[in-house]
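> Give the three-dimensional model of this entry:
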Amino acid sequence: MNIFKRISSLILSKLNELKQKNIINTSAANFIVGPPSNRAHGDIYTNVAMVLAKHEKQNPSKIAEVLAKEFELFDEIAKVEIAGPGFINMYLKIEVWHEVLKQINKLKTEFGTLNIGNNQAINVEFVSANPTGPLHIGHARGAVFGDVLANLLKKVGYKVTKEYYINDAGAQVDTLVRSVYLRYKEALGEKVSIEEGLYPGEYLKSIGEGLAKKYGKELLEKQDNQVIREYTLSSILELIKKHMNLLGVNHDVFTSEYELQKSGKIEESIKLLSDKGLVYEGYLGKPKGKESKNWTYRKEMLFRSTEFGDDVDRALKKEDGSWTYFASDIAYHFDKISRGFYNMIVELGSDHGGYVKRLKAVVSALSDNQAKIEVKLHNIVNFFENGKPVKMSKRSGNFLTVRDVVEEVGRDITRFIMLTRKNDMVLDFDFVKVKKQSKDNPIFYVQYAHARAHSLMRNAPKELPSADPSLLKTGGELFLIKTIAKWPDVVEIAVKLCEPHRITFYLLEVAEAFHALWGYGKSDLNMRFILKDNPDLTAARMFLVQALAHVIASGLSVFNIEPLEEMS
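As a prediction, the model looks like this:
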């Protein structure tokens, strides 16, 4: 039972009843029911009076007075108060929280599993780094964000496909092929120099050596760039997959931009837009921002992106007649829609902020407003060691790779830390702090709560009476129950807003409430979880500890992190 959903349902029924009695004119509204930010303001608050006031054209405080009297009649409610301009704060009867506790232990780790998605297909595209080298650690944040969001979507009933878009067409791949060709010649004993503009990475040496081993001098004679291209991209993609696997990330689908272009999908999608009158020949103004010496005022093929909320219309062809990168984007999302994805989420780095409106525009245009796309941007990660910036990798030469970081601090720490800030905020990652066994290490703090719970259950007497949750009455006990009861609500909000960092914050909140309750036993022996002279209260407190462990385990499962029952 999501207690907030339960109260919301009761309020909605009451509004319908009041409308039938002609006390109000509006029966339903998009009002909020949730936990207040300050626990001194009750267990649940709602803004329903303020929302209704707009429709009723009345003072929200007067509407709140009417509603408050009605809400006091709910079986679950102990007290109702009106605050501020019309907020209604409600205090639930203690029995309600005890019933929630019973439900948690009945459902175990399934508590918090919802059915919002109704098995709808949803495509989550994330990472999609250019296949020109190993994944640098900046990609790890997007990888973890996308993977955990996908897990959350599965938890609430969506049929999720995790996708990686391989940007294997364009100038950067041509540059990569030329760079590998030099490494191939080097592997055959020739002395080479890496020209400016080529990729100097040491990781290309092994690819050149692989080509030399497989083809000998054959490619020197034929100069077959297609063979080099396919071998190089295959090798780097395998390297990327290995790095993601170290991070615990696996994609279901890899889609090649190069293959998409060869399939004629660009021409097909542009024709579809053209038939809808959304493609025309016109002129664009000079781009804002950086000065471009190559820019010329010219007639070009444009997509009517502004008809769907974008700032400007978008070019589809370059001056040389080749398709723009945006045209490939159109084809790619046309391909997604063709595969049945009318719900899409795309994760991009913050430097791609300009793509948000155009992607939303083209998805609306291609699907006649039937498909939806959510674009989430992740900001940079700053790495520190004892407070000092870390810029160089000992092994990689000029950048930190995913492998560097995972091998330094571990997969679980990396995954958890990457979601300790909202995705669009800069994240600081200190190698020393995150390995400490202290509150400075968030995953340790959460795992320690889970391990401490299991330690209490192991050390409790084997023979205890049946648990009676009604014995749990202290402020600390009730606060912990109320905190773990929020889990389904936290899951739902995190999914609706596509903000998996909310799970991190919540688990830390749960851990803090539990550690605080455990700490009370240091100064007050009666507050200890295990009381030799009181088996009934011990059983009740073990019942609470068990529920806490289920909620933490459920939360960690979203991260694909195994909850620890013991810690060294």
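> For the rest of this, base every contact and every neighbour count on C-alpha atoms.
OK.
> all strands of the stretch 101-250 of the chain, in order?
121-125, 159-166 (DSSP state E, counting those that start in this stretch).
> how about these in a markdown table, adding mean neighbour count and distance to residue 409?
Formatted as a markdown table, the strands of the stretch 101-250 of the chain follow (neighbours: other CA atoms under 10 Å; distance: least, CA to CA, whole Å):
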| stretch | mean neighbour count | distance to residue 409 |
| --- | --- | --- |
| strand 121-125 | 22 | 26 |
| strand 159-166 | 19 | 26 |
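> next up, for comparison:
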Amino acid sequence: MTLYARFAAELGAILDRLEQDGVLPAGLSRANIAVEPPRDPSHGDLAINAAMVLAKPAGTNPRALAEALVERLRAVGGVESVAVAGPGFINLTLNDGVWRAELAEIHARGGDYGRSTIGAGRKVNVEYVSANPTGPMHMGHCRGAVVGDALASLLEYAGHEVIREYYVNDAGAQVDVLARSAHLRYREALGEVIGEISEGLYPGDYLKPVGAALAAEFGDRYVGVPESEWLVLFRERAVAAMIVLIKADLALLGIHHDLFSSEAAIHAEGKAEAAIARLRERGLIYEGVLEAPKGETPDDWEPVELTLFRATQFGDDQDRPVKKSDGSWTYFGGDLAYHAQKAEGVDALIDIWGADHAGTVKRIKAAVAALTGDRVQFDVKLIQMVRLLRGGEPIKMSKRAGNFVTLADVVREVGKDVVRFTMLTRKADAQMDFDFAKVVEASKDNPVFYVQYAHARIRSIGRRIAEAGVDCAGTPKLERLDREELALVALAAQFPRIVEAAAIAREPHRIAFYLFDLAAAFHAYFNMGNDRPDRRVLMANDVETTCARLYLANGIGQIIRNGLAIMGVAAVEEMK
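The predicted structure is shown next:
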């Protein structure tokens, strides 16, 4: 149990007794009661809003209720003082023994400090990246890939069972274009001069190895023959080659999915028809005509009978077609079938989408609600674009020319850890800049460097103490740590509640923000020794203080490692 959870439990027991004594009516909701750090550290260690939350439904004065709580909170173990602030907020100051015990707990639990059980083993499917299988990963895919992977790790750390999934869009027109592009490279590999790549085909050189492999396997069998004889085969081979390429690119970022689901396979196996049949049995599928577009009606618009899903019954703005007038599936029809498949056997679905898909959210939420009877929670995290800069100047790219910035090139230039950490330094729905010069800058303005440097500095402290011949084996004398130093422990002790809050909100960037604050606090603590010899970690003439401070530093290092592990970032041992 975390420190905050322990005091929340103590508060809960006190509230139970107040109910038994008739001070509070039974059955009041406690959902909004919080035990958390106060905004102003000078107010104490814990802030409690229970009196403010319960006073009105209890029909009593908040301050009077706060005074009744204070009387009982003073008796809780580890509480040094309790005060009522303002109209009824309660501030607790804990004694030093609480923080020394928490530091020992950090060391005892190691990599599991901060791990939570709030997920209770619930199974969550997190689908992310899912770029069309038509080429290598580029930086437009990077942010969603990192956010999705970090979110999956965060949910696992918080006690969920997670499935990482990639949806392969291999049933649309784009993969036919891929097949035709591969056929062109196939002919090129056989010696044909293909000249400039035609408009509408993929121009990148990444298809040359695919063409060469097809030429080696089939010779000239598919030269000069109708498209119908090779399109399906070339499509399958090209998609398979692109998936290998995509997996290799993602592996450079440390990303590995558990499951790759094929859109083409979903249709081939009749899963779309099965999903529609289930909804039709419940009266949620019908044949009808959509209303004319709002505003000025296009000249070529005419009412056409379509197969429609009653999305409006589940909060959408209008009913949605699942099939076109020619009987083929709409994009929504395919997405509906896919979500029907992945909702089987899970408790929640999370999709990581680009912000340009915001208009699709309501209809998919409606589909999942209908398909699962609201049993499966569904959430979409929208990811804003990343603007690429070099020294403050935008990098110009052209997909038509095939000179987009690939993920592999970026990782090779600045490193996996820099890419992953940087992508988590802003909320996912906020636009961000990725400046190749800034992200490798060795300054406190660069959070990647600042956090990793804190860990490297802690490791360096340990090496220097060992080199000085100071033996810190055994139990350290933590009484040597004063209030100023124990304030670092109080900040470190927030890590478990940060993990839980981030998991509940599905916001892995909160871990990055917290680590930056923790690193900044550690650097400030360490730098005090530059001006005050008595604040240095290594005190040559005071072994007990040295070992206590090393123990403190190593505890902070453990929290940094735990947080970076969630983010998929290495904790470096030294920085050169």
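> what TM-score do we get after superposing?
Scored by TM-score structural alignment, normalised by the length of the first structure, the superposition of the two chains gives a TM-score of 0.94; 566 aligned residues with a CA RMSD of 2.2 Å.
> need the strands of the stretch 101-250 of the first structure in CSV with distance to residue 17 of the first structure, can you?
Formatted as CSV, these follow (distance: least, CA to CA, whole Å):
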stretch, distance to residue 17 of the first structure
strand 121-125, 37
strand 159-166, 38
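> quick one: which of those is nearest residue 376 of the first structure?
strand 121-125 (10.3 Å; CA to CA).
> counterpart of that closest one in the second structure, which residues?
Under the alignment (TM-score structural alignment), strand 121-125 of the first structure falls on residues 123-127 in the second structure.
> One more: stretch 550-562 of the first structure?
Under TM-score structural alignment, the match for stretch 550-562 of the first structure in the second structure covers residues 558-570.
> With stretch 173-182 of the first structure instead?
By TM-score structural alignment, stretch 173-182 of the first structure lines up with residues 175-184 in the second structure.
> Let me see the residues that make contact with the matching stretch.
Identification of contacts with stretch 175-184 of the second structure by CA atoms under 8 Å, 6 or more residues apart in numbering yields 133-134, 194, 200-203, 207-208, 210-211, 231-232, 234-235, 238-239.
> Which of these are buried? Put it as a ChimeraX command.
To isolate in ChimeraX the members of those that are buried, counting by 16 or more other CA atoms under 10 Å, one can use:
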select :133,134,201,202,203,207,208,210,211,231,234,235,238,239
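> just checking, which of the contacts of stretch 175-184 of the second structure belong to helices?
In helices, defined here by DSSP state H, the members of these are 208, 210-211, 231-232, 234-235, 238-239.
> And these, which two are furthest apart?
Largest separation among those by CA to CA: 208 and 232, giving 18.8 Å.
> Quick one: neighbours of residue 140 of the second structure, just the number.
20 (other CA atoms under 10 Å).
> Counterpart of it over in the first structure?
Match for residue 140 of the second structure (TM-score structural alignment): residue 138.
> wait, its match sits on residue 380?
Yes. Under the criterion of CA atoms under 8 Å, residue 138 of the first structure lies in contact with residue 380, with a separation of 6.4 Å.
> need the contact list for the spatially closest residue to residue 121 of the first structure that is not a sequence neighbour.
Spatially, and ignoring its direct neighbours in sequence, residue 121 of the first structure is nearest to residue 159 (4.6 Å; CA to CA, 6 or more residues apart in numbering). Contacts for residue 159 of the first structure (CA under 8 Å, 6+ apart) come out as 117, 119-122, 153.
> what about 6 Å?
Residue 159 of the first structure makes contacts with 119-121, as judged by CA atoms under 6 Å, 6 or more residues apart in numbering.
> Looking at those residues, spot the one nearest residue 53 of the first structure.
Proximity of those to residue 53 of the first structure was ranked by CA to CA; the top entry is residue 120 with 35.9 Å.
> Can you give me the neighbour number for that closest one?
Burial of residue 120 of the first structure is recorded as 13 neighbouring residues (other CA under 10 Å).
> for residue 429 of the second structure, same thing?
13.
> do the same with the one 5 residues further on
For residue 434 of the second structure, the count of nearby residues is 18 (other CA under 10 Å).
> nearest residue to the corresponding residue of the first structure for it other than its sequence neighbours?
Counting by TM-score structural alignment, residue 434 of the second structure lines up with residue 429 in the first structure. Of all residues not flanking residue 429 of the first structure in the chain, residue 383 sits nearest, at 4.8 Å (CA to CA, 6+ apart).
> list the contacts for that neighbour?
389-390, 429-430.
> Strands - which of these land there?
Residues from the contacts of residue 383 of the first structure lying in strands, with DSSP state E as the criterion: 389, 429-430.
> And the strands in the stretch 351-500 of the first structure?
Counting by DSSP E, counting those that start in this stretch, the strands of the stretch 351-500 of the first structure are 372-378, 381-385, 388-389, 427-430.
> Which residue range of the second structure does the longest one align onto?
In this case it means strand 372-378 of the first structure. Counting by TM-score structural alignment, strand 372-378 of the first structure falls onto residues 377-383 of the second structure.
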